[in-house]
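Trainee: Below are the sequence and a predicted model for it; my questions follow.
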Amino acid sequence: MGPRTLWRMSEADSEAIGAGRAASRGIVLAATGLVWAAAMLWSARATITGRVDAEMEVTSTAYAMPGAVSAALVAGAAVALALVGFFPRTGRTGRFLLAIGGGLAVGLLGALSIITINTEGWIYAVVGGTIAAAATIGGALAGFRYPRVTAAVCWGAIAVFLAGVVLTFLQDDLLPVFGAADTSSSQATAAGYFGFAQGVLGGLAAGLIGYRLLRRARHRTGSDLKWPLYALTGAGPGLLLVVGEILTRTAGSRVLELAGRVSELELTVQQMLSGSRLNNGLIVLFVGAFTAMVAVGRTLGSPATDPTGPDDDPAGSEPAPPEPTAPAAAAPAAAVAAAPGAGQPAAPVAAAPGAGQPAAAVAATPGAGQPAAAVAAAPGAGQPAAAVAATPGAGEQAAAVQAGDSADSEETARGGDAEPVRSVRRAR
């Protein structure tokens, strides 16, 4: 077997591998979005074609259009993200055009499935055009600067849809929990509470899933996004629901108006459903944004303590207690300082050689226009000398500390083998 060699990955190879992984993840999202859109379109087509009379056919079309529009938004964005992932080196303009083209292709396919129900009437052409517009808008979202945010929003929208499906199956069991009884008023109140709970759960799912996906992208790429983008990711599914409702009310307004002409009851139902869809989208938007902000806020640590900041002790250390060399009455202006700390000048010390014992000569710092006094203290046997600095105040004379001959002889006798320390006197 030949020797093993190490192959160093170049930057271009790394980008190619990263683009391939992004494309594979985009394929999964695109497939999921297409399955959702296909299921909604198939359900709408089956519901519309299953009606016998024209009035029920119109109302069924009005009921099915909002869900198909929301699914088309997500499918267009997901397919556009997959196309952009396959061509990562495309410029900004090319990426945007590619994303719009992918969304438009999805929209045309979805519109074709509705228009072919009846090519003679205008109602299905309106629904098909609304679906195509929704998919194109979704594709345009994929051409923006942060594709990971768009992908997380798409996954969050799918999670909101799944939460809605589960709650719909459990609706009959959950309505009594919210106070539904035999009266119509209690059932209406319970339905309102149920819709509110559905929006809150959808918002929680959108915020948590969006936050989790962005965190995984951070670990994968090594770069993080700012917290407003986390909030936008959590609010994205609700924003898609609001955009879908706006498209339904504008591009598909003729269908809703035609359904309202069937009867006064149908008009009231359409208005209630339209308001409920908008409220649900707004609840998902705000709850999702709040959930994502709380989730990312829990991961932010407190600011680190600045090691270069001010210390609690500005002097650096506590000064040692002074050692007086003369009575307080004889030295009114003498300032006694210890070993120099932070911000204090150091006193020059001259050591007098003795039998293993140091002597300290202390130089005093003169005041304004005043001479300096040097005071020498003779240490005992085996004890270090204390350095004393006398600093006179402005306009005051410092007290001269003098050591007499008797003190010199006494210190010499007490010092044992140590040499006498020279006394430095300052004249007035």
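Mentor: That came in fine, so what should we check first?
Trainee: drop to CA atoms for contacts and neighbour counts, all remaining ones
Mentor: OK.
Trainee: which residues in this protein form helices?
Mentor: Here the chain has its helices, by DSSP state H, at 11-49, 54-86, 92-115, 123-141, 147-169, 171-174, 184-221, 227-250, 253-260, 264-298, 405-414.
Trainee: try this one side by side with the last:
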Amino acid sequence: MSEADSEVNAAQGAQDGTEEAPSRGLLLAAVGLVWMAGMLWSARATITGRPSAEMEVTSTAYAMPGAISASLVTGAAVALAVLAFLTRGGRTPGVTVRFIIATGTGLAIGLLGALSIITINTEGWLYAVVGGTVAAAATIGGALAGFRYRRVTAAVCWGAITVFVVGFVLNVLQDMLLPVLGSGDSAASRTNAAGWFGLVQAVLSGVAGALVAYRVLRRARRGPAGPDLRWPLYALAGAGPGLLLVIGEGLTRTAGSRVLELAGKVSELELTVQQMLSGSRLNNGLIVLFVGAFTAIIAVGRTLGPATPALEPTIEAPVATPRPAADPDEIERAARDEPQTVPAQHDD
């Protein structure tokens, strides 16, 4: 390893700081694995519990976005835990080695998650597409953990988990909240209330996710990491959960597009529903992204004190030392003691 690489790795270790702690990395990885396992188990149970092939297809399309989002976060969380374990004791692998380890960890998690979907029916291509999309999402998440500022990546993961929890709680309380938002007997009022509910959910999720990400970074600042991060990284951490939602929607529309197309062929109504859900997910992710970034900027801005004005250097005038008053007797005595100078005479 060259001297330049050593300096880069040392600087990287100073920036990572508390994210190197294995205990915190394991906690985040454990929470991510529980979330991913729960989403995959729910998807498998929902798909296999349908009596017809058409309902299996639509259930797969409904379950895929949630499984992709969980896989993104879990791939990053487990990769962070592996990197924290490998770098304990002051060991600092190179940038390329770290990136390979993180990406490989995400791929391994993704392959394990894909097996739970592919084994539903190994003869058809539908579940292979879903499994491959899940594996790709976890691999991308692992690659994100290999970049610099792992503290920010960990904060984004905690924020994404918070967004999921807030969304889950609000969905459970949806029947109680919709009448408050104006839902009535008419279809127009129910549609309007559903739109307001989606907006409120996105805003609250963005605020909660950003505040959790901010607290994670501030707690890391008080640890052995020492130096604080600049405010753009706080904004990135706040926007990170929404960014993961947008990436997940992008994977759903690209890698999992065949599943959505097949679900849209079931009926015209199902095609309309899939289009509406796809647009709603993208709008939700964008709202979480921008609200989260704005919230994080405000949160870190409140901690910044007023700028101290620069003081101009002042030049002090030298202080004159007062002379003692002259004594007349001393002056006369000095005159008597002074030798008289006789002027020289010149011959004409």
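Mentor: Ah, there it is. Given the structure is predicted, the values throughout are model-derived calculations rather than measurements.
Trainee: what's the TM-score for these two chains?
Mentor: Remark: TM-score between the superposed chains equals 0.85 [TM-score structural alignment, normalised by the length of structure 2]; 310 aligned residues with a Cα RMSD of 2.2 Å.
Trainee: still on that earlier bit, adding distance to Val362 of structure 1 and mean neighbour count, write the helices of structure 1 out as TSV.
Mentor: As requested, the helices of structure 1 are exported to TSV (distance: least, Cα to Cα, whole Å; neighbours: other Cα atoms under 10 Å):
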stretch	distance to Val362 of structure 1	mean neighbour count
helix 11-49	67	17
helix 54-86	79	25
helix 92-115	76	21
helix 123-141	79	26
helix 147-169	72	21
helix 171-174	91	13
helix 184-221	64	20
helix 227-250	62	24
helix 253-260	98	19
helix 264-298	59	19
helix 405-414	17	14
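Trainee: So for Asp306 of structure 1, which of the ones you listed sits nearest?
Mentor: Each of these was scored for nearness to Asp306 of structure 1 using Cα to Cα, and the closest is helix 264-298 (21.8 Å).
Trainee: what range in structure 2 does the closest one sit on?
Mentor: On structure 2, the counterpart of helix 264-298 of structure 1 by TM-score structural alignment is residues 268-302.
Trainee: Save the helices of structure 1 as JSON lines, and put in distance to Asp311 of structure 1 too.
Mentor: Converted to JSON lines, these look like this (distance: least, Cα to Cα, whole Å):
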{"stretch": "helix 11-49", "distance to Asp311 of structure 1": "46"}
{"stretch": "helix 54-86", "distance to Asp311 of structure 1": "53"}
{"stretch": "helix 92-115", "distance to Asp311 of structure 1": "51"}
{"stretch": "helix 123-141", "distance to Asp311 of structure 1": "52"}
{"stretch": "helix 147-169", "distance to Asp311 of structure 1": "44"}
{"stretch": "helix 171-174", "distance to Asp311 of structure 1": "61"}
{"stretch": "helix 184-221", "distance to Asp311 of structure 1": "37"}
{"stretch": "helix 227-250", "distance to Asp311 of structure 1": "33"}
{"stretch": "helix 253-260", "distance to Asp311 of structure 1": "69"}
{"stretch": "helix 264-298", "distance to Asp311 of structure 1": "30"}
{"stretch": "helix 405-414", "distance to Asp311 of structure 1": "42"}
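Trainee: To Ala351 of structure 1, which of the ones you listed lies closest?
Mentor: When the helices of structure 1 are compared by Cα to Cα, helix 405-414 sits nearest Ala351 of structure 1, at 16.0 Å.
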